[in-house]
Each structure stands twice: as C-alpha cells, then as structure tokens.
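# give me the fold of what follows.
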Amino acid sequence: MRITVPTARVLAALLARPEDDHYGLELMQAAGLASGTLYPILTRLTEAGWLERRWEAIDPVAAGRPARRFYRLTAEGVVAARQALAELRAQLDGPTAAAGEARPAW
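Prediction:
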C-alpha cells in the first residue's frame, strides 16, 4: 500500500489507541483532514484488511443522532501500520535529518 502523508496521519491517529473504535469526525479532527480525504483512505485501509468497520448499535431516534460507523485496526493492520510509519520515518530521517531539517509531524 502506498503511504501518503494524509494516510500516515490517519494511521498515526488510529495507532494512538489501536484497541479502540474510532469514528469519522474523531479521525478527521485527529488527522487534520477533510471528510473527502479521510473516507477514501478509510475505504482503502479496509479493503487492504488493515481496518474493520461496523455500525454503532444504537437507536438513532432515542440517541437523537445517526448511528456512527466505527473503524478499528485489525491485528494485521496494527503490524502493517507500525511498519509503514517506521519505514516512512526512516526515509525522512535520511539525508535531510543530517542537514538539520525538521521532520514533519503527522
């Protein structure tokens, strides 16, 4: 899977609490991404087997809001995400790190 900076931000947000369920608005805020960027990333990660998704089990009328779709890293996804971010960091720490340039914070 190709890891772009937005994808790295999503993976970092998911890895902050890998055992938890996350929903779209939470991930948009944590990753600093718009919904039009976030949801295609979540779809690709799900299709790759890195994420599982499920609908929240609530009564929308009683809750006064629509049910949320939750996303959680799979066991394979946790390993793959950590490896992908480590490889990206290693690439960024290459020649530019020696020149004293700051690494971006996803």
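# all contacts plus neighbour counts: C-alpha atoms, from now on.
Fine.
# excluding its backbone neighbours, what's nearest residue 34?
Nearest-residue entry for residue 34: residue 28, 6.1 Å, with adjacent residues in sequence omitted and distances by CA to CA, 6 or more residues apart in numbering.
# now the second one, please; I'll put the structures next to each other:
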Amino acid sequence: MPPIRMTTALAKVVAALLHDPTAEHYGLELMRATGHPSGTLYPILVRLEAAGWVSTRWEEIDAAEAGRPPRRYYRLTAEGVVAARQALAELRLQLDPGASTVTKPRGATA
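Purely as a prediction, here's the structure:
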C-alpha cells in the first residue's frame, strides 16, 4: 500500500467519509460535503482506493429508467476506518502539539 500524505484536502474527504463510516457515498455527495471540485475529489478517492482505505462499486441501475447515469459508490474499508482515524488524530497533534486525546474541561482540577 502506498503511504498517504495527509493534506487539508484529503483530511476533509476522510472526515466526510468518517461521518458515517459504514455508509456508501457517491461523488456529488462528497463534493457537497467537502466543498471540493471534482478535479480535487476524484484524485483523492483514487489515492485512498490505492492505499486500501476505500472500496468502490458501481451502482446497478437502468440509466434511462432512473433518468441519470449510474453512481460510483465509495466506502471506507475496516482498515481504512482505523487508518483514517489515526491519520486525523496525528494531524490534530501536528496542528496543536498541546492537544491530547484526553482533555480536561476548562477550569477542571485534577
């Protein structure tokens, strides 16, 4: 598996997929969720698929009957869920080195 370099654009896609990690998502839905145009989104999805984070499938519909072309669905794999959560946690630590996974509310005492 090629390593994934976590960029802001990739982090937004991963976060959108993690919003409901067992659901299938299609491109237009992910473009709306992330604000990314297709030229940004689809190369990211290809990278995630190559890394084993995402599996894909084509919708099986009659395009004429449905009035639209078939959609390609993207779903995080079990390994992808774990890797995505870990990568986002590492990104949070890079952005805020003082942050930890366990934080105390403001004003709390030990």
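# now the TM-score, please.
The pair, once superposed, lands on a TM-score of 0.88 when counted by TM-score structural alignment, normalised by the length of the first structure; 96 aligned residues with a CA RMSD of 1.1 Å.
# the second structure: which residue goes with the residue nearest to residue 34 of the first structure?
Aligning on TM-score structural alignment places residue 28 of the first structure opposite residue 31 in the second structure.
# which other helices and strands does the helix or strand harbouring that match contact?
In the assignment (DSSP states H and E), residue 31 of the second structure maps to helix 27-34. For helix 27-34 of the second structure, the elements it packs on are helix 8-19, helix 38-50, judged by 3 or more CA pairs under 8 Å, 6 or more residues apart in numbering; DSSP states H and E.
# list the buried residues in it.
27, 30-31, 34 (16 or more other CA atoms under 10 Å).
# what's the answer for stretch 48-60 of the second structure, then?
For stretch 48-60 of the second structure, using 16+ other CA under 10 Å, the buried residues are 48-49, 51-56.
# same thing with stretch 63-79 of the first structure?
Neighbour counts over stretch 63-79 of the first structure (16+ other CA under 10 Å) mark 68, 70-74, 77-78 as buried.
# do stretch 5-22 of the second structure as well
Buried-residue list, stretch 5-22 of the second structure, by 16+ other CA under 10 Å: 10-18, 21.
# what residues does that stretch touch?
If you take CA atoms under 8 Å, 6 or more residues apart in numbering as the criterion, stretch 5-22 of the second structure is touched by 25, 30, 33-34, 36, 40-41, 44, 75-76, 81, 84-85, 87-88, 91.
# in the first structure, what stretch matches that stretch?
Mapping stretch 5-22 of the second structure onto the first structure (TM-score structural alignment) gives residues 2-19.
# can you tell me the closest non-neighbouring residue to the counterpart of residue 73 of the second structure in the first structure?
Residue 73 of the second structure maps onto residue 70 in the first structure when the alignment is built from TM-score structural alignment. Nearest non-adjacent residue to residue 70 of the first structure, counting by CA to CA, 6+ apart: residue 23, 4.7 Å away.
# what distance do you get for the residue nearest in space to the middle of the second structure to residue 73 of the second structure?
The C-alpha lying nearest the average C-alpha coordinate of the second structure belongs to residue 14 (CA atoms, centre = their mean; 2.0 Å). Separation of residue 14 of the second structure from residue 73 of the second structure (CA to CA, to the nearest Å): 15 Å.
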